[in-house]
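Novice: structure of the sequence below:
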Amino acid sequence: MLLPIIACEIGFWVVLVLALVARYVLRKPRTARALLIAVPLIDVVLLALIVIDLRGGAVADWSHGLGALYLGISVAFGHSLVRWLDAKFAQRFDGAPARPKLYGWERARQEWREFGKAILAGAISAAVLLACIWLVGDASRTAELAGWLPRIGLVLGIWGIIALSYTVWPKRAPSVSAPDGKADAASRPPR
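Specialist: Next up, the predicted model:
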């Protein structure tokens, strides 16, 4: 089951890059849209492969759990990844400005938004795992899938601590030095 997961991950990035090349390099927006529509189909293919494998009598191993985790991450973070890579292509090929780095409360809010996506990814992954356990209906064949649920909880707990750390200790913008080498008071972030 590991090879289909790797193939789907590679397929995700290949189709995404091809869509952006069609949009920015070849200037074919219709082709780019068609390729972007194909990106979620890769997730559907992976889900079908996991279900077919388990329903066909396979004993779940760690790769089935990894596939469920990949599906959750792909659904929850896929749109953000597409936007991020689209901005990079726009910057490179259309001269769009780079996004400014975030500091302080803006950065903390961004970390909480990402944590929200992680919760969504965890919920989707857990739902896929539980659905596979239910579909197979044999606890001896799906014990490995049940073992992924606490792992998801652990990752979410660590992610939440990281988001909290940006709230408690906000990241400060670097100070800009004046020509004399001393930090400019106007450039220091407010406390």
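Novice: going forward, measure contacts between C-alpha atoms and count neighbours the same way
Specialist: Fine.
Novice: quick check: the most centrally placed residue in the chain vs residue 117, distance?
Specialist: The central residue of the chain, meaning the one whose C-alpha is nearest the mean C-alpha position (CA atoms, centre = their mean), is residue 77 at 3.4 Å. Look at residue 77 and residue 117: by CA to CA, to the nearest Å, they are 7 Å apart.
Novice: for the comparison step, fold the sequence that follows:
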Amino acid sequence: MIAVLIIACEVGFWVLLAAGLALRYLARKPRAGAAVLLVEPVLELVLLIATAIDLRNGAPADWKHGLAALYIGYTVAYGHYTVKWIDGHAAHRLAGGPRPSRPPQYGRARARHEWHLWLRTLLMCAVAAALLQIAVWYVGDGGQSAPLRGTQFLALRILGIHGLVALCYTLWPKKAPEPEDPQVAAQDGPRETAADRPSRSKTLL
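Specialist: Modelled structure (predicted):
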């Protein structure tokens, strides 16, 4: 049941997001669109309550309960970020808004961007680990808590891997491509194109 509910919450997230953006930019009803988007946190609340009820009814704790905690943590940390990113693109394409700025690609700016994302991952893992720890205390420290503790270690590994990615961008920043020197381009002359080759062969003939 929990796995099906996780899928339903994920599908519901995108359905509500699409409906909210359609009301805001296509139907020109920004208040109604904002109201629909505010319903999205209710999905995570329903999932949390259903997980607690499932454990209370004696269901053995397994990977599905751990996945539910990770999903809730991801939504807390990245949900608003995702909605804001998609909303910016929808405003640009549907309402003539400015083109959303792309994240930095090179140098220290890219490293800072990666560390900002890592902080979101830290929040995700902290929320998931806290929910899992509450579940561990609820079911006891017997064998039933082993899958929950395993998911806690999985959250730590996710956090560590993302930290290594951000560290690589810090220690080995990606360099921006060097712009072509206009003086060198002028000395080399215009580049030959495929359209120039037939005309040259005709002049030689």
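Novice: and residue 201 of structure 2, what element?
Specialist: Under DSSP states H and E, the secondary-structure element containing residue 201 of structure 2 is helix 196-204.
Novice: pull the contacting residues for residue 33 of structure 1.
Specialist: Residue 33 of structure 1 makes contact with residue 19 under the criterion CA atoms under 8 Å, 6 or more residues apart in numbering.
Novice: and residue 139 of structure 1, what's its match in structure 2?
Specialist: In structure 2, residue 139 of structure 1 lines up with residue 142, judged by TM-score structural alignment.
Novice: next: residue 160 of structure 1.
Specialist: For residue 160 of structure 1, the aligned position in structure 2 is occupied by residue 163, per TM-score structural alignment.
Novice: hmm, that match is touching residue 120, no?
Specialist: No. With the criterion set as CA atoms under 8 Å, residue 163 of structure 2 and residue 120 do not qualify as a contacting pair; they are 11.3 Å apart.
Novice: chain neighbours aside, what residue packs nearest to the aligned residue in structure 2 for residue 97 of structure 1?
Specialist: In structure 2, the position corresponding to residue 97 of structure 1 is occupied by residue 99, as judged by TM-score structural alignment. Excluding its sequence neighbours, the residue lying closest to residue 99 of structure 2 (CA to CA, 6 or more residues apart in numbering) is residue 92, at 5.5 Å.
Novice: now do the residue nearest to residue 37 of structure 2 when sequence neighbours are not counted against residue 164 of structure 2, distance only.
Specialist: The spatial neighbour of residue 37 of structure 2 that comes closest, neighbours along the chain excluded (CA to CA, 6+ apart), is residue 20 at 5.5 Å. The span separating residue 20 of structure 2 from residue 164 of structure 2 equals 36 Å under the rule CA to CA.
Novice: okay, these two: which has more neighbours?
Specialist: Per other CA atoms under 10 Å, whichever of residue 20 of structure 2 and residue 164 has more neighbours is residue 20, with 25 against 13.
Novice: hang on, isn't that one packed against residue 29?
Specialist: No. Taking contacts as CA under 8 Å, residue 20 of structure 2 lies outside contact range of residue 29: 9.2 Å.
Novice: which strands or helices does the strand or helix carrying residue 80 of structure 2 pack on?
Specialist: Per DSSP H and E, residue 80 of structure 2 falls inside helix 63-95. In this structure, helix 63-95 of structure 2 makes packing contacts with helix 2-21, helix 40-56, helix 107-139, helix 146-171, judged by 3 or more CA pairs under 8 Å, 6 or more residues apart in numbering; DSSP states H and E.
Novice: I appreciate the help and will end here.
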